[in-house]
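# Task: produce atomic coordinates for the following.
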Amino acid sequence: MAEYIEIPTPAGKFDALTAGPQDGRPVLLLHGFPEAAVEWSEQLAVLGGAECFAVAPDQRGYSPGVRPEQVSDYRMSELVGDVLAIAEHFGWQRFDLVGHDWGAAVAWATAAAHPERIRTLTAVSVPHLDPFNAALRNDEDQAQRSAYMQVFRSSAAEKTLLADNAKKLRQIYYPGVPEHHVDDYVQRLTEPGALTAALNWYRAARFDGGEIGPIEVPTLYVWSTEDVAVGSTAALATAQHVTGPYRFEMLEDVSHWIPEEAPDSFNRLLLQHLLAHQS
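Now for the predicted structure:
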């Protein structure tokens, strides 16, 4: 069973869930929008059982103790800095990094900038950021899939998502996310300032073609065919941006919410990836 902890960093205290022995193989799991560490419940149980020390923080803005007000405080450089600060707290020289959705974006950026710290990378749903940004500009299908981002970046986003008992916020999770997780996420995001902080990730993001560069570390990328937010163009192009060992897995008939909708399939792939790269 996962244990709740707080992780002190220079930016503030992150809430987190952990599982497994503290001297086990370190694995850091980064959730997406609009979720929280609870997203990784199934993975925490499996990783803990495999003698890993798995840590899933509520990321910047999702943890009340790390909820700055300025949009600029949610730039990618700050999010990557949080990953390293959490690793420093535990004394991890190298660790396995897993991310879904926005967490995958942060994981890609971290692995690109600090390959010496990352033993393996596992990215779920969101592809390498360079082909993804290119697809946003050049691929009509991806541009249509990502049109929601402009809504999230607007000043009316909070009102729109929370109106009518958070009806539109709840709709984001379907299909795929278990009802009890949806209730948990909505409760968290209706707390004062929480949804604004989560949306500030979008408001601070830049999709103007600044490249993060190739990924050197062993990488597993898992994409699903029914992902409404991420099309196949960037997913298939990701292989061209990984110079290290690379594995691409496509899950049929699964939505964007892979860790929660298809935990057994994903957990099998994740454990295989970790076992294949021990050193």
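# CA only for contacts and neighbour counts going forward, please
Noted.
# Who are the contact partners of the most centrally placed residue in the chain?
Note on the chain: the residue nearest the mean C-alpha position is Gly103, at 1.7 Å, using CA atoms, centre = their mean. Counting by CA atoms under 8 Å, 6 or more residues apart in numbering, Gly103 touches 29-32.
# Arg117 now?
With CA under 8 Å, 6+ apart, Arg117 has these contacts: 93-95, 111.
# cool, Ala50 as well?
Contacts of Ala50 by CA under 8 Å, 6+ apart are Gly20.
# how about a cut-off of 7 Å?
Ala50 makes no contacts at all, as judged by CA atoms under 7 Å, 6 or more residues apart in numbering.
# again, but for Val242
214-216.
# Looking at those, state which has the most neighbours.
Ile215 (26 neighbours; other CA atoms under 10 Å).
# will you turn the contacts of Val242 into CSV that also has secondary structure and distance to Asn133?
Shown next, in CSV, are the contacts of Val242 (DSSP: H, G, I helix; E, B strand; the rest coil; distance: CA to CA, whole Å):
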residue, secondary structure, distance to Asn133
Pro214, coil, 14
Ile215, strand, 16
Glu216, coil, 20
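# Before we compare anything, build this one as well:
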Amino acid sequence: MDFDEIVIDTERGPVPALTTGDGPIVVCWHGFPDHPASFGPLAERLVAAGRRVVAPFLRGHHPSTVDELPFGDGLTLAADAAAVNAALSDQPLDVIGHDIGAGVAGRLAAVWPERVRRVVTMSVPPPGALGTIFDDPAQQQRFFYLFLFLLPGVAEALFNDELIGYLWRTWSPGLEVPEHVRQLYADPGVRANALKLYRANFDRSLHDPALTELARISEKPAPIPMLVLAGAEDGCITPDNYKSAATGLAPGSRVEIVAGAGHFLQLDRPDEVAALALDWLR
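Okay, the predicted model is just below:
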């Protein structure tokens, strides 16, 4: 899939993005360690169904914004997403989020539901259902990189191309890292910003104080139904972690486990993911 690169002028500053197609907009937010271009196979199918795909770069994950991430909390990214939707249309937009992008989509829908029409999230349970995810020692082991990233100096030394390749191969068995992902994370500034996003999970000094009041609702279930997709072979967050997902979802939501898919299910099973997403977005 060939994308055009654009810059979306928002009230929170310019947001670089990839786009393709014509028709009603679907905004797709990527995760870690990833790149908007990884939505290519899914975008191809959405465009064939008459949609326009806009895939922004997370703040700090593009050369033009690498110095613009003073805070790394999830609300910062969700506020960016609300600003992107407002800049693209005066109507609510459909949103798809993968991995970190799933948290972006969930918090966007919780805090700014007027900006969202339909939501699909992939590979991470909804924010409101994450409270017990660290209770399982096996899941703690799969999350080794979260704890590694908290160690100053050690994280910077070990967060390299080899680690990224290991994460991709274990999260989606047999899947190799796309070259566009390798190139993106070759930038030391992008790697530093990715570490900041993870450190913000445990360090409140990395939370934007201007958004503090919104944190009261951002982790609660969004008031609109969401489709939550997970890969049956996900080596990062296994399907059993979605058993309590309903506690973080509005009535009418659905959880679907995609057979044969790993963490990067939009690449592992693009036909199945596109069919589920298009049905939900209709």
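# on that earlier part again, can you redo the contacts of Gly103 of the first structure as a markdown table with secondary structure, neighbour count and distance to Leu79 of the first structure?
As requested, the contacts of Gly103 of the first structure are exported to a markdown table (DSSP: H, G, I helix; E, B strand; the rest coil; neighbours: other CA atoms under 10 Å; distance: CA to CA, whole Å):
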| residue | secondary structure | neighbour count | distance to Leu79 of the first structure |
| --- | --- | --- | --- |
| Leu29 | strand | 27 | 13 |
| Leu30 | strand | 26 | 10 |
| His31 | coil | 26 | 12 |
| Gly32 | coil | 23 | 12 |
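# To which residue of the second structure is Leu29 of the first structure aligned?
Structural alignment (TM-score structural alignment) places Leu29 of the first structure against Cys28 in the second structure.
# thought its match was touching Val95?
Yes: with contact defined as CA atoms under 7 Å, Cys28 of the second structure counts as touching Val95 (5.9 Å).
# any common contacting residues for those two?
Counting by CA under 7 Å, 6+ apart, nothing touches both Cys28 of the second structure and Val95.
# Quickly find the element holding the closest residue to Phe159 of the second structure other than its chain neighbours.
In this structure, Phe159 of the second structure finds its nearest non-sequential neighbour in Arg191, 7.4 Å apart by CA to CA, 6 or more residues apart in numbering. Under DSSP states H and E, the secondary-structure element containing Arg191 of the second structure is helix 188-199.
# For the next helix or strand after that helix, which outside residues touch it?
Per DSSP H and E, the first helix or strand lying C-terminal to helix 188-199 of the second structure is helix 215-218. Helix 215-218 of the second structure is contacted by residues 107, 110-111 when judged by CA under 7 Å, 6+ apart.
# What of stretch 20-28 of the second structure?
3-4, 47, 50-56, 93-97.
# Name the residues of that stretch that are buried.
20-21, 25-28 (16 or more other CA atoms under 10 Å).
# and stretch 96-106 of the second structure, which stretch of the first structure?
Under TM-score structural alignment, the match for stretch 96-106 of the second structure is residues 98-108.
# and the matching stretch, how far out from the chain's middle?
3 Å (CA atoms, centre = their mean, to the nearest Å).
# Mind jotting down where the helices sit in the stretch 1-150 of the first structure?
41-49, 76-90, 102-113, 129-138, 140-145, 148-153 (DSSP state H, counting those that start in this stretch).
# nearest to Thr190 of the first structure, of these?
helix 148-153 (15.6 Å; CA to CA).
# once aligned to the second structure, how far is the closest one on average?
With mean CA distance after the TM-score superposition for the first structure, helix 148-153 of the first structure departs from the second structure by a mean of 1.4 Å once superposed.
# Tell me the buried residues in the next helix or strand after that helix?
Toward the C-terminus, helix 148-153 of the first structure is succeeded by helix 157-172 as the next helix or strand (DSSP H and E). Residues of helix 157-172 of the first structure classed as buried by neighbour count (16+ other CA under 10 Å): 157-158, 160-162, 166, 169-170.
# cool, stretch 28-46 of the first structure as well?
28-46.
# ditto for stretch 116-129 of the first structure
117-129.
# Mind putting those residues into CSV with distance to Leu274 of the first structure?
Putting these into CSV (distance: CA to CA, whole Å) gives the following:
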residue, distance to Leu274 of the first structure
Arg117, 15
Ile118, 12
Arg119, 9
Thr120, 7
Leu121, 9
Thr122, 9
Ala123, 13
Val124, 15
Ser125, 18
Val126, 20
Pro127, 19
His128, 20
Leu129, 23
